[in-house]
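S.K.: Next comes the sequence, and after it the predicted model I'd like to discuss.
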Amino acid sequence: MSTSELHRQLKDRIGVESADDAVVPLGAVGAVCLLGSAVMFLIGSPFTALPLAGFLFTVAYGLYEYQAATAKALSFLATIGTGAILALITIYLIVEALPAIRFMGAEMFTATSEPMWRTRGEEIYSLVPMMWGTLVTTVLAMLIAGPLGVAGALFISEIAPDAVREVVKPAVETLAGIPSIVYGFIGFTILNDYMMENLELTTSGSLVIVGMVVGLMSLPTVVSVAEDAIASVPESMKSGSLALGTTDWQTTKSITIPAAFSGVSAAVLLGVGRAVGETMAATVILGHAQRLPDPLYDVFGNTETLTSLIASQYGVASGTHMSALFAAGVVLFVSVTALSICSQYIERRMKHQLQGES
């Protein structure tokens, strides 16, 4: 090695070490500024912008002088921040819901006697009608989005020619870009009027209309995730089946679908999460009756969902009433979180199976 090359390498090493030494205090200053800004925001201080400005200046200087190290630190900070925000949301929901839970006790989640929801006088807050309405609309939605979504994914991935696939797949995904209020308005003005005129419903709005509309809204999620799962099945498995003399449909039915079953199940679960959390369509269509349908299985009846309850009453709620709405939010939060965890577990299991791991 020549003297010039050795000198250059030594200079580069010294420069890197000095840069690392400079990045550490710079990162410490940025972290202190960000933490101070968060604390001031939580206590409602009017000086929240000062440490935030310090953090932004520190980041700008770091990106100018030590771009790689600063970008790495920001990525780590974003990850930590996501977890911290999720934890804060969880704590805040639970703390705000505790007064109503203490007031009603277990009856908030079990009481079925009338009245179930009263905000004046002798206050009563039972979430049973809303949980039932959410469950029924979710089941109805997935009876629509599940089969149609899986069929659409199979068509796009296995059956459609390339020219058709290039048109159909973007068209299906475009459905996700339509605002939910538009879906709800169409359901209320078209489906609701049709059922009122032809089925002679006694009330405006029903669970079956919400289920149909939300099912259509969940289709893009189911189709996209299921199509990715089906496309991830190794081509060697399909080719081996075809080489044994099976038809394309037999290969799809006996090889592709079983191999992608975990991913397809995860797609359906994600669609369920989408249906559980839908707000505006249910709010526009339902008549907001806080009672159970009579009989209970009457899908043409009118009740309430957890999301529509919050959306329709938060503007006039206070005290225990507001706390009861937070309790509804806790139920939604727990439900969607559980569904998300289940879908991630199924996807991980699918990946292990396709890789031949136990």
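M.R.: Good, I have the coordinates.

S.K.: okay, CA-based contacts and neighbour counts for the rest of this
M.R.: Will do.

S.K.: Name the residues of the helix or strand hosting residue 351 that are buried.
M.R.: When elements are assigned from DSSP states H and E, residue 351 belongs to helix 320-354. Within helix 320-354, the residues that count as buried by 16 or more other C-alpha atoms under 10 Å are 320-333, 336, 339-340, 342-344, 346-347, 349-351.

S.K.: Which elements pack onto that helix?
M.R.: Applying 3 or more C-alpha pairs under 8 Å, 6 or more residues apart in numbering; DSSP states H and E, one finds that helix 320-354 makes contact with helix 67-104, helix 261-276, helix 306-313.

S.K.: got a markdown table for those, with mean neighbour count and distance to residue 41 too?
M.R.: Listed next are those as a markdown table, based on neighbours: other C-alpha atoms under 10 Å; distance: least, C-alpha to C-alpha, whole Å:
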| stretch | mean neighbour count | distance to residue 41 |
| --- | --- | --- |
| helix 67-104 | 14 | 13 |
| helix 261-276 | 25 | 32 |
| helix 306-313 | 20 | 26 |
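
S.K.: Out of those helices, which is closest to residue 154?
M.R.: Shortest separation from residue 154 across the helices and strands packed on helix 320-354 is recorded for helix 261-276, at 10.3 Å, computed as C-alpha to C-alpha.

S.K.: Take this one as well and set it beside the first:
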Amino acid sequence: MSEVTKRNQLTRLRETFDDSATGGVVASVLAGVCLIGAFASFLLSTPYTVPFLLGFVVAAGYGWVAHQAEMARTLTFIATVSTVAILGLITVYVFVEAAPAFARMGVVEILTRTEQPLWATGRGIFSLVPLMWGTLVTTLIATVIAAPFGVAGALFISEIAPRSVREVIKPAVEVLAGIPSIVYGFIGFTVLNTWMTEKFVLPGQGSLFLAGVVIGFMALPTTVSTAEDAIAAVPESMKSGSLALGSTEWQTMKSVTLPTALSGVSAGVLLGVGRAIGETMAATVILGTVVELPDPLYDVFGNTITLTSAIAAQYGSAHGIHMNALFAAGVVLFVTVVGLSMIAQYVEARMQRKLGGQE
């Protein structure tokens, strides 16, 4: 093959590549413009939302067929940006809607008021103290159940149970994690609540203790599944090295496996805690709708409302400042979950430094 022929072939390949890249860029830009136009049209309530969406589908379809690599990069970028933008807009919306309640009551007052009345919709008085107390108590009770039992179950499935037993238990645990929360709440209210009322002669239906127990068992499968995945990811060489040095299996699990997998185990526990904090239907079914602090305060068999159950029970009839107060409860939940996420990241970073010998 002559030098001229080779040069001509390279030129044709370069031109083909340039045309493909140009076509991919045009399709990507057109898809992005159509998507932005659809979003703007939706916000402005104009009739052009559907045409913009059809344009996006056509541009993305053409780009996927003719310039798949370029369009794949564009679509993944759009998905990432859209996720961040939507979450950001939701966050801003929640804070904006909660602002009138904070402005009327005052941030300190709405978060610390303990004088009666605590929650009077007709007078525009809203204290989140009973809601936060109910959420705190139920979360602590749920964590006491989900954390130790979850870690123990994960250790058993990953390190102790025979393979045949593990193949049965692990799918069963994952199935339990998928049961709707309303089912747990209904069983707790109709079975456990009736039993506790009769045995302990409780003054009313439902209690913080019962709600915490039910939510703890709901969070247990999530904790077990996540913690088990973290423990199973520990390199086998580390376990074998510990056993070769004379350690027992229990010493290996306690001193090698758990510390190595602590970041994942902590994430599993925090996921369970997060589910306990954000649980709505089970708490709504079991607990009452009275916004009062238990008397005495440490009475776990008392009955009050949580942040999530208050939102679920009252949003249908709420309007005006009442609706803003429910959004304020949502802000408290949001800040709490963000705080838990930051703690989880700190624990993970600390364990990585410790296991890496940096401290």
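M.R.: Nice, I can see it. From a predicted model like this one, the values you see are computed outputs, not experimental measurements.

S.K.: what residues are up against residue 36 of the first structure?
M.R.: Shown in contact with residue 36 of the first structure (C-alpha atoms under 8 Å, 6 or more residues apart in numbering): 48, 51.

S.K.: same thing but at 7 Å, please
M.R.: Neighbour list for residue 36 of the first structure: residue 51 [criterion: C-alpha atoms under 7 Å, 6 or more residues apart in numbering].

S.K.: And it, which helix or strand is it part of?
M.R.: helix 3-43.

S.K.: in what helix or strand does residue 215 of the second structure lie?
M.R.: helix 208-232.

S.K.: after superposition, how close is that helix to the first structure?
M.R.: Compared with the first structure after fitting, helix 208-232 of the second structure deviates on average by 1.1 Å (mean C-alpha distance after the TM-score superposition for the first structure).

S.K.: Give me the next element, helix or strand, following that helix.
M.R.: Criterion used, DSSP H and E; the element after helix 208-232 of the second structure is helix 236-244.

S.K.: Can you give the distance from that next one to the centre of its chain?
M.R.: 35 Å (C-alpha atoms, centre = their mean, to the nearest Å).

S.K.: Ok, stretch 25-39 of the second structure next?
M.R.: 31 Å.

S.K.: okay, and it goes to which residues in the first structure?
M.R.: Taken onto the first structure by TM-score structural alignment, stretch 25-39 of the second structure occupies residues 24-38 there.

S.K.: Now that stretch on the second structure. Mean distance?
M.R.: Stretch 24-38 of the first structure sits 1.6 Å off on average (mean C-alpha distance after the TM-score superposition for the first structure).

S.K.: which residues are in contact with stretch 290-310 of the first structure?
M.R.: In contact with stretch 290-310 of the first structure (C-alpha under 7 Å, 6+ apart) are residues 116-117, 129-131, 133-134, 205-208, 277-279, 282-283, 286-289, 325, 328.

S.K.: secondary structure class for residue 289 of the first structure?
M.R.: coil (DSSP: H, G, I helix; E, B strand; the rest coil).

S.K.: Count the residues that sit near it.
M.R.: 16 (other C-alpha atoms under 10 Å).

S.K.: Neighbours of residue 148 of the second structure, how many?
M.R.: 15.

S.K.: cool, the one 5 residues further on as well?
M.R.: For residue 153 of the second structure, the tally of surrounding residues (other C-alpha under 10 Å) stands at 25.

S.K.: do the same with residue 230 of the second structure
M.R.: Around residue 230 of the second structure there are 23 residues (other C-alpha under 10 Å).

S.K.: And residue 297 of the first structure, by the same measure?
M.R.: So residue 297 of the first structure, with other C-alpha under 10 Å, has 10 neighbours.

S.K.: Against residue 140 of the first structure, how distant is it?
M.R.: As judged by C-alpha to C-alpha, to the nearest Å, residue 297 of the first structure and residue 140 of the first structure stand 12 Å apart.

S.K.: From residue 328 of the first structure, how far out is the closest residue to residue 320 of the first structure other than its chain neighbours?
M.R.: Of all residues not flanking residue 320 of the first structure in the chain, residue 100 sits nearest, at 5.5 Å (C-alpha to C-alpha, 6 or more residues apart in numbering). According to C-alpha to C-alpha, residue 100 of the first structure and residue 328 of the first structure sit 10 Å apart.

S.K.: just residue 310 of the first structure next, same as before
M.R.: Taking C-alpha to C-alpha, one finds residue 310 of the first structure at 7 Å from residue 328 of the first structure.

S.K.: Select, out of the helices and strands packed on helix 320-354 of the first structure, the one closest to residue 218 of the first structure.
M.R.: helix 261-276 (5.3 Å).

S.K.: Tell me the helices and strands packed up against the next helix-or-strand element following the closest one.
M.R.: The helix or strand immediately downstream of helix 261-276 of the first structure is helix 280-285, counting by DSSP H and E. When contacts are defined as 3 or more C-alpha pairs under 7 Å, 6 or more residues apart in numbering; DSSP states H and E, helix 280-285 of the first structure packs onto helix 180-186, helix 207-231, helix 306-313.

S.K.: Can you add distance to residue 161 of the first structure and give those back as CSV?
M.R.: Below are those laid out as CSV (distance: least, C-alpha to C-alpha, whole Å):
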stretch, distance to residue 161 of the first structure
helix 180-186, 30
helix 207-231, 14
helix 306-313, 41
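
S.K.: With respect to burial, which of the ones you listed scores highest?
M.R.: helix 207-231 (a mean of 25; mean count of other C-alpha atoms under 10 Å).

S.K.: just how off-centre is it within its chain?
M.R.: The answer for helix 207-231 of the first structure is 13 Å, by C-alpha atoms, centre = their mean.

S.K.: again with stretch 136-147 of the first structure
M.R.: On C-alpha atoms, centre = their mean, the centre of stretch 136-147 of the first structure falls 16 Å from the chain's centre.

S.K.: Over to stretch 24-39 of the second structure?
M.R.: The answer for stretch 24-39 of the second structure is 31 Å, by C-alpha atoms, centre = their mean.

S.K.: before we move on, what about stretch 171-186 of the second structure?
M.R.: Per C-alpha atoms, centre = their mean, the centroid offset for stretch 171-186 of the second structure relative to its chain is 16 Å.

S.K.: residues contacting residue 51 of the first structure?
M.R.: 33, 34, 36, 37.

S.K.: what about 6 Å?
M.R.: Residue 51 of the first structure is in contact with 33, 37, counting by C-alpha atoms under 6 Å, 6 or more residues apart in numbering.

S.K.: That one sits in which helix or strand?
M.R.: Here residue 51 of the first structure is assigned to helix 49-65, by DSSP H and E.

S.K.: for that helix, the distance to its chain's centre please.
M.R.: On C-alpha atoms, centre = their mean, the centre of helix 49-65 of the first structure falls 32 Å from that of its chain.
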